[in-house]
Structures are given as structure tokens and as C-alpha cells.
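**Student:** Have a look; sequence and predicted model below, questions after that.
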Amino acid sequence: MRLERTKKKLSLLTIAALAAFSFGLKAQESDPLYHIVIKMDNVNKEAPAMLGFKTNTGMHIDTAFVNANNEFVFEGPIPKINRAFLNLAHEKIDPTMPPNNGDGISIYLEEGTLLIEGKDSLQTANYSGTPLNEDNNKLGAIGKAYTAKINVINNKYSKAMEAGDKELAAKMEEEYAALMDEKKQKELEFVYANNNSIVSLDWLRQNVNVIQEKSLATKVFNQFTEEVKKSPAGLIYSNILGQTKGADIGFEAPDISAKQPSGETLSLRSLRGKYVLLDFWASWCGPCRRENPNLVKSYNEFKDKNFTILGYSLDGGNKAFDNWTAAIEKDGLVWNQISDLGGWRCLPVQLYGISSVPTNFLIDPSGKIIAKNLRGADLDAKLKEILK
């Protein structure tokens, strides 16, 4: 079991951003062609390679079998949407159906010849020959360098969960978060150093939360070259960035309101004048439930110093109310709790760009966000700093 702390859902803005992922820089010559050559040492001659990409009318799929030169070859005019996916089957399949063995990669369709060479897998092959794909390969290599460490943490986490060792599981969650932050910083270095590449813009859209990290998203986007900014993807992203209110440090916290377990409605704005920790959680979320004792401790220590907590539950489904209220009682959550019990489809998820729980925002008496995702000792340290 991988260290997956949440089920992800996308806000409308994020969906729009994802729809823009596949736009790339268009070649300047008329009817430019892409040319892809795949050379593998060990392949099943009855197993095809498949190339798929979006068109204005749907999904286009090309199928190729190994030729006399032991190569899979794809060629054609570059589509407006120049992101594509390559898959390599390892056994004979129905050529009208995409392979399901997981040996697939994302590539860019651009003018020139993309040469892919490997032993038996696309995912471990070497790529050369076209600028965007070489950039994509270099960026991907940064992530691959962390694969072994991530796998070690995932394995330890799985064993801890099986053994019921909550302390070790929590430690692995912290190590995982720290490692992913480190990976993100390394990838950011690549993005800053390659600000003329559409690959860097694609990374920004996929890895920076435009709502929770609007300041970073704006900073990274502004450093791109004009060619990237004015590309189809750049124009779409610029529009999304301009229309997004943001729930980042220094921004006013979007107001939300929902019913309490009693049935009465409570809004975040009604708590103005206090420091508020807005905590997104759910009864089904293991990391949330393990963090709750820390929140209880912090609440009891600082509740008389102009501090409170507002919990928002992402519980949903037929038994949502019972699960929600049972967790509140069992964990001793005596502060205000609200929810529309709509799960990931609720409006606050969109307003705050929530893609995982637990997620929290520390809000000052004026309604401005001053910190995010504080846990345990970090939350206590911040509260001691501001509640003197």
C-alpha cells in the first residue's frame, strides 16, 4: 500500500488547468511532421506499440508493430495538441485496444526524430533527438532519483499500518512529506533554469496548487519567457491565474459556511476577531485522526488566548452524519465543527484548492491567512509566537 493520505478531487479551476496540459508550442513551418523511432533489445514481435493523442474530434490512436530493423516507427503531422502517450505491449493483444501493462510514457509531438532506446521497457529507456522531449527526460530523471527512497518509506508505512504502529506510521508520513518537498524544490530548480521550455510550464500546472500556492505559481509563471507565456497553454494558464482568488499566505481567507451537528449554520467570517485554525479533515482519514490528539492539546492550551479551531469535515455518503459525529465524540473535538457532508464535491474544497486531508490554514483576527499545514509541535510553536 502506497503512502496515499487522501482521495483526490479536482476543483473546476484545476480541471480547466488540466485540460490545458496538453497544449504545446506550435511549430512555425507549415505541416511539420513528428517522427518517432523506438528501438528495444527484447520485444515480442506480436506485441504492438501504441501512440495516442487528443484531437478536436476525440482521441487518435496509432498502432505500430516492430519492423525488419527491429524498430517501432510512428510518423505524422503535428497536432495542435502536441502532448501524447506511448504504450508498449509485452504480449499479443487486440490492436484496437490500448495495452494495460502499465509500460507507458508521456511525450511531446514535435518536429524532428525522437529516438527511444532501451532493453525492454519505455519507462527505463533513453530519449534523444527533440528539444521538448529531452527537457522532459531531464526533468523526469530528477523524479526518478527519488523513487528508491519513496519506495522505502512506502514499504515502512505499509508495515506500520499492518502492525497497528501509529507512531511509526506518523513518522513515515512526516518523512514522506519532507522527501516530496525536497523533490519539488529540485524540480523547481530545473524549471527556473529552463524558463524557455513548455515542459517547465506543464510542470507548474501539474505540481503547484494554483489556489493554495498562488504566490509561488505567480512567481514561477512570471519568470517564463514571452514565447512560453504567449503559447496556447501559457495564455490559458495566465487567464486561470488571474481569475483565481487564492487561499495562500497573505491572502484573505475565503468565507465558508455550513451546518453544525446541531443543524445550526456557522460561518468562518463570524469568528473574525480571533485567531482561527481552519482544519479540513474527515472521519475516514487515518492521518487526520492521528493528528486530532495534537489538536486537542493545542486547543486546550491556547483556547483562552483568543484562539479557536473550526473543523470542516469532508465526510460524505449515506452514513456521513453518523460517521462525522461519532468521530467528533470519540476524538474529543470540542471546538466548532461544520460540514455540508458532500465529501469532495463541496464548495470549500474548490475555494481552498483542497486535494488532500488533513489540510489546515491559520487565520489572523482580520481574516488573513498567516500559515498553512501546521502540525503538532509546529502549530504550538507558531501559536506561542503570535499569542504572547
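**Tutor:** That came through, no problem. The model shown is predicted, which means the values in this text are computed figures rather than measured ones.
**Student:** Could you use CA atoms for every contact and neighbour count after this?
**Tutor:** OK.
**Student:** Would you map the helices across the stretch 101-250 of the chain?
**Tutor:** With DSSP state H, counting those that start in this stretch, the ranges of helices along the stretch 101-250 of the chain come out as 131-144, 147-163, 166-193, 198-207, 214-222, 226-229, 232-243.
**Student:** Compile those into TSV and extend it with columns for distance to E385 and mean neighbour count.
**Tutor:** Converted to TSV, the helices of the stretch 101-250 of the chain look like this (distance: least, CA to CA, whole Å; neighbours: other CA atoms under 10 Å):
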stretch	distance to E385	mean neighbour count
helix 131-144	36	17
helix 147-163	33	15
helix 166-193	23	16
helix 198-207	31	20
helix 214-222	24	17
helix 226-229	41	17
helix 232-243	33	18
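**Student:** Using TSV, lay out these together with distance to Y299.
**Tutor:** Shown next, in TSV, are those (distance: least, CA to CA, whole Å):
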stretch	distance to Y299
helix 131-144	38
helix 147-163	28
helix 166-193	20
helix 198-207	33
helix 214-222	29
helix 226-229	46
helix 232-243	35
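**Student:** Of those, which is nearest G273?
**Tutor:** Nearest to G273 among the helices of the stretch 101-250 of the chain is helix 214-222; the distance by CA to CA comes to 25.3 Å.
**Student:** which helices and strands sit right next to the closest one?
**Tutor:** helix 198-207, helix 232-243 (3 or more CA pairs under 8 Å, 6 or more residues apart in numbering; DSSP states H and E).
**Student:** make it 6 Å
**Tutor:** Other helices and strands packing on helix 214-222, by 3 or more CA pairs under 6 Å, 6 or more residues apart in numbering; DSSP states H and E, are absent; none qualifies.
**Student:** ok, back up a step: could you point out which of the helices of the stretch 101-250 of the chain sits nearest D279?
**Tutor:** Closest among the helices of the stretch 101-250 of the chain, using CA to CA: helix 166-193, at 17.9 Å.
**Student:** mind listing what K259 touches?
**Tutor:** T265, I338, S339 (CA atoms under 6 Å, 6 or more residues apart in numbering).
**Student:** So which of these is surrounded by the most neighbours?
**Tutor:** When neighbours are counted by other CA atoms under 10 Å, S339 leads the contacts of K259 with 27 neighbours.
**Student:** Alongside the first one, take a look at this:
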Amino acid sequence: MRRNFKILVLMLLALPFTMVKGQQAMAGRYRLVLDLHQVKGHPEMIYFWYDAFAGNERVTRVDSAVVKNNLVEFTGMIDEPQEAFLSTKRRLYRGRVNNGDRLSFYLTAGSIRIVPADSLNIYSQTGGSFSEDYRNFQEVKRFYDQQIIVAAIKVSQLDKHRDSLAYHHAAADFNKTEAFYANTICKNWVLEHPSSPVSLLPLRWYAGSVITNPGGVDSAYQSLSDTVKSLPSAMDLKRRVDNVMRSASGREAPLFSMPDTAGKLLYLSDYRGNYVLLDFWASWCAPCRRENPNVAANFRHYRSRNFVVVSVSLDNQSTKEAWLKAIQKDRLQEWPHVSDLKGFNSEAALLYGVQAVPQNFLIDPQGKIIGKNLFGTALSQKLEEVLGAGSGKGL
């Protein structure tokens, strides 16, 4: 009994040091050495990249180095651990299929040495915090990636027969497989590893590019340790979740003002008393452009019934002319268009938690959100529900 107590005391004394050490590893200077002695083909150049945050914007940090004596070294500073990539090709590719020309690893502060075998996708690593957690998650991800790839191939093979029952079954299987991975596997991984920053990788998968389950994502986020929750990417995800909750159906629509195509400031509050479809899109977004005729048709059908569209473009300064031309080409001139030309850092996009386009919000005359992401027939059905005979103001 006394011996067990002594061991417990030693463990408790060691705990603060371990926690401090873990916290120190979250940010700082890194030194990465890649040993290519065993790699076939003797690559001459290695490309290195990872994502980071600059303000509220997620950016990709890219570096490259010439191979000397089969060795490559990269050094720098990071604000938090990140999934990083090394490749023999210039193209920054993160797809599921790896042909042996790239590898992914977990970049942390400190010294890391990576030694690939005859190709980059198999390697050994020394140094680096949380690398075991990362490898464990990658094993889980790889298993489900294979299932998702098989399901995606079936869908693509039937792409020319989108009206067929076989296509719909294949698409349903794909969605089911991907949803199980995100909503069950990724969520559970987060809950089981609350003190590991690696949990932010499955948490982002669980959240998705468009957060449809903000309550569930917020619950998983709250399960993380305070240290992990304080990391930049965790705080960004929390901000996104809060914004989505703020713009949920039943909530009051956040107000904003933004310049229109002529530079005149438009206030969303000016449309109080109308049914407003707040439509987020961009000139470069193919699904948005395909949806535009549907938005236009519904506007023309319901505009005499107190209905207006306000389109918010997530174009930026470099695509301003493309935005203006798209309005003309898609024949969208009949309703107001606004943009601060800040892309996904648009004030309106941040307010409404928009991280992908197209997205839309249907706002009632009292300023309450009554519908969200209504596309195709879903939009006309919802408008008929609220604007049908005797059902809405101004009919």
C-alpha cells in the first residue's frame, strides 16, 4: 500500500511538468529534416505546405527546398500544431489517393526527422509531439477513405444516368458512408482524445464545410481541454459554430450594410416588412451559377407578393469584374446585389456563418429567419407555403 502511494505521489509531481511540456509543444520553432536516401528516383526538389491562420483567414504556407546529399531541411515558426504535407510535385494536392509522391505528418514545435522508404507514402518519424495520435487517426481515416472512394467511384460511373434508380442508390450509399465517418467516427475520436490537438482534424470533418449540426459540433468542441480550445483553429471553428447558431431558423436575422454594384451602401434593415431571400453566391461558383436561373424564376413569380432577393457575392477584388459580368450574363439585374469584395471574410458571410456557397436564408417581414439553404424545388415550395393566397403580408 505504501509503495503504491509513493508511486502516486511521483506521478502527481510529474504531472505539472508533463502538462507544461505539452503546452510548450503547441507553438514555437520547428526544425524538419527529410532523409531521402531510400527513396527511388532521387527527387531533386521537395515541396512543403500546411494551413495556418492569418487573422481570421485560413491561409496555406508553402515552402520548397533543393535536395542536397539526399537531405532536405525546413525551419520556421508555428502558432499551433498542424497537419502538414511533403511532396515531390509542385501541385498542392490533398486528395485521398496517394501515388507515393507525397506524405502527410503532424507538424509541431521542436525537431522532427522523417525517413521515407522507397516512396514518400511510407515513412518512419522521430521527434514531434502527438505524432502517435496523428498516426492512429490516420489509420482510422484510411480505413473509411477506402470505403468512401469505392462509393464515390460507383457514383461517378453512373453520372451520365442521374435519373436512374441505380444512381440514386449509389449516391445514397456514398452520403451514408461519408455521414457515418463524420458524424460517428470523427465525433467519437474527438470525445476520446480531448487533450490532443489532433482532435481538431476529425472535429473539422464532423463540422463539415457547411455546419448543419451546430449544437452537436459545439458539444464536441466543449469536450476539449482548455489548452486545445485556445488554439487558433479551434477558436475559428467555435466562431463559425456561434455564427451558424446565430443564423439558425427561428432566430432574428443579423443586420448588416454593404456596398452595391455602384458603391452605394445598402442596409438589410431597409427590407424589413418584406420576405427576403438573402442569397450568398460567387461568380466562380459553378453550383451557384446553376442555381441562379431557379432564383430568378422564383423572384419573377413571387415579386408581386412582397418578395425580394438580396444577393451577397463572396467575390474579391481580383474577381470584381467577373462578378459584375455574371450578374448580366445570368440576367440577375432585377434585384439588389452587394459585396465588400472580401471573399469568405465578408462581413455578411461571417455574421451568417457562411463557409461555402451557395447558401441562402429566407427572412420573414418581422426579420426572423424562417428557412435556410432552399434550393431547386425546395425554394418554390417554401415560398408557396408562406406567400400563398391569404398566408402572407402584402398579398
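**Tutor:** Perfect, I can see it now. What you are looking at is a predicted structure, and each value in this text was computed from that prediction instead of being measured.
**Student:** Need the TM-score from the superposition.
**Tutor:** Here the TM-score for the pair of chains, by TM-score structural alignment, normalised by the length of structure 1, is 0.59; 326 aligned residues with a CA RMSD of 5.5 Å.
**Student:** now stretch 197-211 of structure 1: how far from the chain's centre is it?
**Tutor:** How far stretch 197-211 of structure 1 lies from its chain's middle: 10 Å, per CA atoms, centre = their mean, to the nearest Å.
**Student:** Which residue in structure 2 aligns with T147 of structure 1?
**Tutor:** By TM-score structural alignment, T147 of structure 1 lines up with I149 in structure 2.
**Student:** Which residue in structure 2 aligns with K219 of structure 1?
**Tutor:** K219 of structure 1 maps onto S219 in structure 2, by TM-score structural alignment.
**Student:** For T227 of structure 2, see how far away that match is.
**Tutor:** S219 of structure 2 sits 16 Å away from T227 of structure 2, going by CA to CA, to the nearest Å.
**Student:** tell me the SS of M19 of structure 2?
**Tutor:** helix (DSSP: H, G, I helix; E, B strand; the rest coil).
**Student:** Could you count how many residues lie near it?
**Tutor:** Using other CA under 10 Å, M19 of structure 2 has 12 other residues around it.
**Student:** One more: Y275 of structure 1?
**Tutor:** Neighbour count for Y275 of structure 1, taken as other CA under 10 Å: 25.
**Student:** need the contact list for it.
**Tutor:** With contacts defined as CA under 6 Å, 6+ apart, Y275 of structure 1 is in contact with F307, I363, D364, P365.
**Student:** What about the first one, how many residues nearby?
**Tutor:** Burial measure for F307 of structure 1: 22 neighbouring residues, criterion other CA under 10 Å.
**Student:** quick one: it from R272 of structure 1, how far?
**Tutor:** Distance, F307 of structure 1 to R272 of structure 1, using CA to CA: 11 Å.
**Student:** repeat for A17 of structure 1
**Tutor:** Note on A17 of structure 1: its distance to R272 of structure 1, by CA to CA, is 33 Å.
**Student:** Mind checking which of these two has more residues around it?
**Tutor:** Neighbours per residue (other CA under 10 Å) separate A17 of structure 1 from R272, with A17 holding more: 22 against 15.
**Student:** S231 of structure 1 -> structure 2?
**Tutor:** S231 of structure 1 maps onto V228 in structure 2, by TM-score structural alignment.
**Student:** what's the closest non-adjacent residue to its match?
**Tutor:** Of all residues not flanking V228 of structure 2 in the chain, P197 sits nearest, at 5.6 Å (CA to CA, 6 or more residues apart in numbering).
**Student:** So what does that neighbour match up with in structure 1?
**Tutor:** So, by TM-score structural alignment, P197 of structure 2 is matched to I198.
**Student:** And that match, how far from T244 of structure 1?
**Tutor:** Distance, I198 of structure 1 to T244 of structure 1, using CA to CA: 22 Å.
**Student:** Please apply the same query to K39 of structure 1.
**Tutor:** Separation of K39 of structure 1 from T244 of structure 1 (CA to CA): 45 Å.
**Student:** ok, now I107 of structure 1?
**Tutor:** Counting by CA to CA, the separation of I107 of structure 1 from T244 of structure 1 is 29 Å.
**Student:** Comparing these two, which residue is more hemmed in?
**Tutor:** Ranked by neighbour count (other CA under 10 Å), I107 of structure 1 and T244 place I107 first, with 20 against 13.
**Student:** distance of that one from M40 of structure 1?
**Tutor:** 17 Å.
**Student:** Leaving out sequence neighbours, find the closest residue to the counterpart of K186 of structure 1 in structure 2.
**Tutor:** Aligning on TM-score structural alignment places K186 of structure 1 opposite Y181 in structure 2. Excluding its sequence neighbours, the residue lying closest to Y181 of structure 2 (CA to CA, 6+ apart) is Y144, at 6.7 Å.
**Student:** hang on, Y30 of structure 2 packs against Y106?
**Tutor:** No. The pair Y30 of structure 2 / Y106 is not scored as a contact, 11.5 Å apart, by CA atoms under 6 Å.
**Student:** mind checking how far P254 of structure 1 is from L268 of structure 1?
**Tutor:** Taking CA to CA, one finds P254 of structure 1 at 8 Å from L268 of structure 1.
**Student:** er, L33 of structure 1 actually
**Tutor:** To L268 of structure 1, L33 of structure 1 is 55 Å away according to CA to CA.
**Student:** cool, and M161 of structure 1?
**Tutor:** For M161 of structure 1, the distance to L268 of structure 1 equals 35 Å [CA to CA].
**Student:** Same question for S366 of structure 1.
**Tutor:** The value you get for S366 of structure 1 to L268 of structure 1, if CA to CA is used, is 12 Å.
**Student:** Noted, bye for now.
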